[in-house]
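Chemist: sharing a model prediction with you, sequence too.
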Amino acid sequence: MTSFVELYTELDHTTSSDQRRTILEQWSASHITTPTSQPTSSLSELEVDVLCGKNKRRVHRNHLIALARTACGLPDWLFDECLTQTSDVSELVSVLLPDGTDVLPQDLPSILTIVENLAALADEERDAALVRMWRSLHRNDRFVLTRLLSGSRRAVLRRADLFPPSQPEPTATAVEEYPLKAVILYVEVGYTPAESTYTVGLRSGESIVPLTRLSARTLSDSDHVVVNNIVKSSTRERFGPVRSIDATLVVDMVFTGLEPSSRRKSGLKVLGARLCGLSPTSTLHDVATIEELQSMWNDVLSQQRSSDVVPSERTLPEHP
């Protein structure tokens, strides 16, 4: 493994820290071997930054999508369906365009020089040059080039992956998590489905009140497909990357604590919130109310007091 493109695409295909370290070891074997007390790869600081998602935007994502739509030559409905499934324009152009034979330089600085020179061109000249490159490059090179142009913050590496895993410290006490059913109100579409964020809410009278935001990273691939289909079929409004959808998609979540918050419509700040998954058999009637959540948490605090445990939060006021 000698080229940065090969390294980037290999890392992009895994979420396992062990596999990442194996890939870095293969990279090191073809470069400089470092002592075990040092990072396990010969990556430069620039390479580490880019792999960890520190990337500046050179061309707006929406413009790249419009350009890809024209370059691919697919019917709009088919292109939109592909975009719904991946939401990553880099992956889209790497898959939908015919495979070329040209490759980018092996080292990252030379690749970035090409990217910067391309971005510096006048719009029409840049677009024409980019489409020519898309059609001539190998799919992996096309993928990395587009990632760098779009300014994607997707990290294919964590800095912790650069060092041998350390022995985890034992946890003194486990933090208790409390289950809750909520409904998705807004979806902030990420570069990939796993990078999306959901705003979920609870019932309050006849209304649905936003409660907190949840990362979509914990969802399975099949759940991502369900969410994407709902977003496509029931979007009511768009605010940039945010989609307001019908309140039909119920999820299971957990949290570790609550605090009063006058800045939020719910009157609550949720601590340690985590998405567990979709709840396909649940309906809006199964979603908790703000009042039920407040009552449940006050009961938890009362039990803590009766057990001589100092509560971490004070009793919550009633929701207006």
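Modeler: That came through, no problem.
Chemist: when you work out contacts or count neighbours from here on, use the C-alpha atoms and nothing else.
Modeler: Will do.
Chemist: burial count for residue 174?
Modeler: A count of neighbours around residue 174, defined by other C-alpha atoms under 10 Å, yields 6.
Chemist: which of the three states applies to it?
Modeler: Secondary structure state of residue 174, per DSSP: H, G, I helix; E, B strand; the rest coil, is coil.
Chemist: okay, now the one to match up with it:
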Amino acid sequence: PKGEWFKWKKQPELIDAVLMYAQRGHGKRSSFYSDYTFGLWEQGRLLPIGKAYFGFTDEELTLLDKWVRTHTNERFGPVRGVEVGLVFEIAFDSAHESSRHKSGVALRFPRIHRIRWDKPASEADQLTTLKARISP
């Protein structure tokens, strides 16, 4: 094909999820907890729906690392479980059914869109909200 081509990206989907676990990053981030697992509510409990490693500034990374260190309630290997309390607005391209995940859902290209310091974890989204967005 000849001529000019344009890459058209659709707006990402957004969902509010609760931080569940953190793990140290790699390379220049190896001293920070920068790899995050987040979940959604289902019948009063959190189910993990994905992980994100980017989408925040270096300043936000420092704040998140401090939050993780002061709110850790369990440790297993390199992973720290944290108190329920911090909400991330997660951007993703699409959601799909998955038999590999406890939640039954996998996100395509999840990333942290913003940190919702203002939002209580109890107001994060329900898993049913995400399942309603699954692409046919």
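Modeler: Thanks, I have the structure now. Every value quoted in this text rests on a predicted model; they were computed, and no experiment measured them.
Chemist: need the TM-score between these chains.
Modeler: Once superposed, the chains reach a TM-score of 0.84 (TM-score structural alignment, normalised by the length of structure 2), with 128 aligned residues with a C-alpha RMSD of 1.7 Å.
Chemist: next, name the residue at the spatial heart of structure 1.
Modeler: By C-alpha atoms, centre = their mean, the mean C-alpha position of structure 1 lies nearest to residue 195, the distance being 1.2 Å.
Chemist: and that residue, how close does it get to residue 86 of structure 1?
Modeler: For residue 195 of structure 1, the distance to residue 86 of structure 1 (C-alpha to C-alpha, to the nearest Å) stands at 11 Å.
Chemist: corresponding residues in structure 2 for the lengthiest strand in structure 1?
Modeler: The single longest strand within structure 1, with elements called by DSSP state E, is strand 178-188. Aligned by TM-score structural alignment, strand 178-188 of structure 1 corresponds to residues 13-23 of structure 2.
Chemist: what's next to that stretch, contact-wise?
Modeler: Stretch 13-23 of structure 2 is contacted by residues 33-40, 46, 48, 68, 78-94, 121, 124-125, 130 when judged by C-alpha atoms under 8 Å, 6 or more residues apart in numbering.
Chemist: in structure 2, which spans are strands?
Modeler: 13-24, 33-42, 45-52, 72-76, 79-82, 87-92, 94-97, 105-108, 111-116.
Chemist: so for residue 61 of structure 2, which of those sits nearest?
Modeler: For the strands of structure 2, distance to residue 61 of structure 2 was read as C-alpha to C-alpha. The smallest value, 6.8 Å, belongs to strand 33-42.
Chemist: between strand 87-92 and that closest one, find me the angle.
Modeler: 90 degrees (axes from the mean of the first three to the mean of the last three C-alpha atoms, to 10 degrees).
Chemist: which helices and strands does strand 33-42 of structure 2 pack with?
Modeler: On a contact count with 3 or more C-alpha pairs under 8 Å, 6 or more residues apart in numbering; DSSP states H and E, strand 33-42 of structure 2 meets strand 13-24, strand 45-52, helix 58-70, helix 127-131.
Chemist: any chance of the ones you listed in CSV, with mean neighbour count too?
Modeler: Shown next, in CSV, are those (neighbours: other C-alpha atoms under 10 Å):
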stretch, mean neighbour count
strand 13-24, 23
strand 45-52, 19
helix 58-70, 14
helix 127-131, 16
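Chemist: make a markdown table from those and add distance to residue 102 of structure 2 to it.
Modeler: Converted to a markdown table, those look like this (distance: least, C-alpha to C-alpha, whole Å):
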| stretch | distance to residue 102 of structure 2 |
| --- | --- |
| strand 13-24 | 14 |
| strand 45-52 | 7 |
| helix 58-70 | 24 |
| helix 127-131 | 11 |
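Chemist: the ones you listed: which one's closest to residue 99 of structure 2?
Modeler: It's strand 45-52; of those, that one is closest to residue 99 of structure 2 (C-alpha to C-alpha) at 12.0 Å.
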